[in-house]
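Asks: Test case, fold it:
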Amino acid sequence: MQIAATARNLQGTGASRRLRISGKAPGIVFGAGQDAQKIEIDHNSLFHALKKESFHTSILDLDIDGQSSKVVLRDVQYHPFRAQILHIDFQRVDENTKIESKVALRYENADKSPAVVTEEGTVTPLITEVSVLAAPAKTPEFISVDLSKLSSKAIPGLQTVKAPNGVKIIARGANKNPVLVSVKLPEAAVVAPVAAAPTDKKKKK
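Replies: Now for the predicted structure:
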């Protein structure tokens, strides 16, 4: 995926504000032993590109005034309530250096699992992306997770995810094997107790 950018010379909050008003998004490129470079990118094309999953996980060709660099997306900041990109960061990479990045998990076959077919449960993903360490060329767009054997008594954890060759999944936090999904079973029907028939009291003579 290619991105066209222009070197940005003006700095400061006021300059960035004027840039956004003109339909551009400010950004920066850093890494690979080179000085950081400030850039500007057409806002609308960047906004639509960010909706693609591959933009977040693939190696991107960033063209800055005719000079191309291999980069990966490192950070993007959005306006709190407007559909506007405030700033974007890219990191230069080479094809042999392993870098840490986020990769989406794509769950498959949940509708065929015992949890849904037999138990009539509802499956909700708890983890939607993972951190991986891999060379940019080996970083996948997503990692598939097969849920065909899922049941309420057999819920897979992060360590069950099979990463492609050359890709290492990084577990954060104290729990190195958090569960991937939750299974909510239908509530058992509550049977109202049958009221006992009133006993007739013997009439006093």
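Asks: Please count neighbours and contacts with C-alpha atoms only from this point.
Replies: OK.
Asks: Residue 14 - that's part of a helix, no?
Replies: Yes: assessed by DSSP: H, G, I helix; E, B strand; the rest coil, residue 14 belongs to a helix.
Asks: what's the spacing between it and residue 82?
Replies: Using C-alpha to C-alpha, to the nearest Å, residue 14 is found at 19 Å from residue 82.
Asks: which residues in the protein form helices?
Replies: Ranges of helices in the chain, per DSSP state H, are 13-21, 43-49, 53-57, 114-117.
Asks: do you know which of those lies nearest residue 141?
Replies: For the helices of the chain, proximity to residue 141 was assessed by C-alpha to C-alpha; helix 53-57 is nearest, at 5.3 Å.
Asks: buried sites along the closest one?
Replies: Within helix 53-57, the residues that qualify as buried are 54, 55, 56, 57, counting by 16 or more other C-alpha atoms under 10 Å.
Asks: Give me the distance from that helix to the chain's centre.
Replies: Computed by C-alpha atoms, centre = their mean, to the nearest Å, the chain-centroid distance of helix 53-57 equals 10 Å.
Asks: One more sequence to fold, the one below, so I can look at both together:
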Amino acid sequence: MSNKVIKATGRSVEGKGASRRLRHAGKIPAIVYGGTAAPQPVLLDQEKIWVASQNEWFYSTILDLDVDGKVESVLLRDMQRHPYKQIIMHLDFMRVNQKEVLRASVPLHFINEDISPAGKNADVIIMKELVQVEVSCLPKDLPENLQVDLSELELGDIIHLSKIQLPEGVEIPSLALGAEHDVAVVVARKGRVEAEPEVADEEATDAEVPATKAEKDAE
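Replies: The predicted structure is shown next:
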């Protein structure tokens, strides 16, 4: 886990009208909540946060949120985007207690697909059923991502959730709920099906030829 610093300023004015004016001014209204402290409304710079939001770490790592010089450890919990403009409408950050186990979704990185037997076979489709997974761990152990090695993947293989290699101190809570929660992460299946020859049509065509010839001979 690496330290990523996000700068913010406190805000005292709330409401839809105020938030609209802030967005026009290039700011993002946000809220910081959790822990023993009261929820705190803050402001962030739209341009800087938009750039940060293009990185995977923004969604899956513990962030150092600097609010007017006071730094808190937080985790992004929700982001509201404009439906068609490149604008972030609102952000929710949750305070993180370094001594308490948390749950967070981390992205899956699929590696070595191109060198796998399935990846080399043009007739095989490699289906990635999940792109992220929820883990539980202490904040210090939270990984930026989890790697899924596909180097030995062959046609017909299925990689289940339980086969993902986890760093020390990291667990997947859903696996404790029973075998039915050990879902497929990757499936390699046949993708190209050869068309069957239309034998019946060919036989019908062949059968029609002599009959036609016989009719012509009769004329």
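Asks: Confirm for me that residue 108 of structure 1 is in contact with residue 144.
Replies: Yes: under the criterion of C-alpha atoms under 8 Å, residue 108 of structure 1 makes contact with residue 144 at 6.9 Å.
Asks: which residues sit in contact with the aligned residue in structure 2 for residue 136 of structure 1?
Replies: In structure 2, the residue matched to residue 136 of structure 1 (TM-score structural alignment) is residue 139. Residue 139 of structure 2 is in contact with 62, 96, 97, 98, 99, 100, 101, 102, counting by C-alpha atoms under 8 Å, 6 or more residues apart in numbering.
Asks: quick one: which of the residues you listed is most hemmed in?
Replies: residue 62 (27 neighbours; other C-alpha atoms under 10 Å).
Asks: residue range for stretch 77-94 of structure 1 in structure 2?
Replies: Stretch 77-94 of structure 1 maps onto residues 80-97 of structure 2, going by TM-score structural alignment.
Asks: Pull out the buried residues from the top strand by length along structure 1.
Replies: For structure 1, the strand with the greatest residue count under DSSP state E is strand 67-78. Neighbour-count burial for strand 67-78 of structure 1 flags 69, 70, 71, 72, 73, 74 (criterion: 16+ other C-alpha under 10 Å).
Asks: Remind me what it packs against, helices and strands.
Replies: Applying 3 or more C-alpha pairs under 8 Å, 6 or more residues apart in numbering; DSSP states H and E, one finds that strand 67-78 of structure 1 makes contact with helix 53-57, strand 60-64, strand 85-92.
Asks: can you redo those as JSON lines with distance to residue 189 of structure 1?
Replies: Shown next, in JSON lines, are these (distance: least, C-alpha to C-alpha, whole Å):
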{"stretch": "helix 53-57", "distance to residue 189 of structure 1": "42"}
{"stretch": "strand 60-64", "distance to residue 189 of structure 1": "54"}
{"stretch": "strand 85-92", "distance to residue 189 of structure 1": "49"}
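Asks: which stretch among these comes nearest residue 173 of structure 1?
Replies: The nearest among these, by C-alpha to C-alpha, is helix 53-57 at 22.5 Å.
Asks: Specify, as a residue range, where that closest one falls in structure 2.
Replies: Taking TM-score structural alignment, helix 53-57 of structure 1 hits residues 56-60 over in structure 2.
Asks: can you map out the strands along structure 2?
Replies: Secondary structure of structure 2 by DSSP E: the strands cover 4-10, 27-33, 40-45, 63-67, 70-81, 88-95, 102-111, 124-128, 132-137, 146-149, 158-160, 184-190.
Asks: Put together TSV for those, with distance to residue 196 of structure 2 on each row.
Replies: What follows is the strands of structure 2, written out as TSV (distance: least, C-alpha to C-alpha, whole Å):
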stretch	distance to residue 196 of structure 2
strand 4-10	58
strand 27-33	59
strand 40-45	61
strand 63-67	57
strand 70-81	49
strand 88-95	53
strand 102-111	35
strand 124-128	19
strand 132-137	39
strand 146-149	36
strand 158-160	28
strand 184-190	16
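Asks: Tell me which of those strands sits nearest to residue 209 of structure 2.
Replies: Comparing the strands of structure 2 by C-alpha to C-alpha, strand 184-190 comes nearest, at 39.4 Å.
Asks: still on that earlier bit, roughly how far is the longest strand of structure 1 from the heart of the chain?
Replies: 17 Å.
Asks: superposed on structure 2, where does it end up, distance-wise?
Replies: Its aligned residues in structure 2 lie a mean 0.9 Å from strand 67-78 of structure 1 after superposition (mean C-alpha distance after the TM-score superposition for structure 1).
Asks: Kindly calculate the angle that that strand makes with strand 2-7.
Replies: Taking axes from the mean of the first three to the mean of the last three C-alpha atoms, to 10 degrees, strand 67-78 of structure 1 and strand 2-7 form an angle of 90 degrees between their directions.
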